[in-house]
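J.: sequence unavailable; structure follows:
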């Protein structure tokens, strides 16, 4: 199990540096953290696919609150603050961020394509 030793938020770039006890350091965007929040609101309440959170390009982290010695609560400036980011979940986001982000962008595109499609009615 990995332990986070330091978190550093960059207000200008809206990125969070995450440092682990094994010496690894990663940078995550506030947008990725918000769209992949571990909250039930985002993850859903069952085994179905997580909810699609849109329009978080400019979201920022308003505060970071420690939760014991195992997690942090990230409070975002859009009011979302119900996700507890465990050290293990943060590590997963860090190591899998490219695949997670690619899947997210694919879901956004599918949503946008279906939203903009207009059914064509053919009249006899």
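T.: It's in. What you see is a predicted model, and the numbers here were worked out from it, not measured in a lab.
J.: hey, let's count contacts and neighbours off CA atoms from now on
T.: OK.
J.: so who does the residue lying closest to residue 11 once chain neighbours are set aside touch?
T.: With C-alpha to C-alpha, 6 or more residues apart in numbering as the criterion, residue 11 has its nearest non-adjacent residue at 7.4 Å, and that residue is residue 60. Contacts for residue 60 (C-alpha atoms under 8 Å, 6 or more residues apart in numbering) come out as 11, 14, 30-31, 76-78.
J.: ok, structure two:
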């Protein structure tokens, strides 16, 4: 069974949250950081479970643009230059409904790696 398709997608720029509203009344807000670290791209997920790359320093990432790809996905253009990987409606719904578990797992993996959500160096803002 396929996941529902959002009836409304809205990016809250200041909060850096993507809001997904569904016809059944469900509504979810996913942070740009969460979406970035769980990007479906090969650059993040690798080509298998052992080749996934832990994303670090993404706390302040935002979105520059969102484009719809056909009737099945969104392409998210992050302000750190990442824009590969398509977020299918199914994958977005999975991220939304498993957000708490996914985030706890991510924080544990960061901790185990001795890594941080904080960006290293001087943050640069694209104009």
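T.: Arrived safely, thanks for sending. All of these numbers come straight from a predicted model, not from anything done at the bench.
J.: just to revisit the earlier point, out of the contacts of residue 60 of structure 1, which are inside strands?
T.: residue 76 (DSSP state E).
J.: so can I have JSON lines of the contacts of residue 60 of structure 1 showing neighbour count and distance to residue 46 of structure 1?
T.: Rendered in JSON lines, the data for the contacts of residue 60 of structure 1 read as follows (neighbours: other C-alpha atoms under 10 Å; distance: C-alpha to C-alpha, whole Å):
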{"residue": "11", "neighbour count": "12", "distance to residue 46 of structure 1": "34"}
{"residue": "14", "neighbour count": "16", "distance to residue 46 of structure 1": "31"}
{"residue": "30", "neighbour count": "24", "distance to residue 46 of structure 1": "25"}
{"residue": "31", "neighbour count": "22", "distance to residue 46 of structure 1": "24"}
{"residue": "76", "neighbour count": "19", "distance to residue 46 of structure 1": "24"}
{"residue": "77", "neighbour count": "13", "distance to residue 46 of structure 1": "27"}
{"residue": "78", "neighbour count": "13", "distance to residue 46 of structure 1": "25"}
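J.: where in structure 1 does stretch 32-48 of structure 2 fall?
T.: Aligned by TM-score structural alignment, stretch 32-48 of structure 2 corresponds to residues 30-46 of structure 1.
J.: who's in contact with the matching stretch?
T.: 14-16, 49-54, 56-61, 76, 82-85, 89, 101.
J.: ok, now with 7 Å
T.: Applying C-alpha atoms under 7 Å, 6 or more residues apart in numbering, the external contacts of stretch 30-46 of structure 1 come out as 14-16, 50-51, 53, 56-57, 59-61, 82-85.
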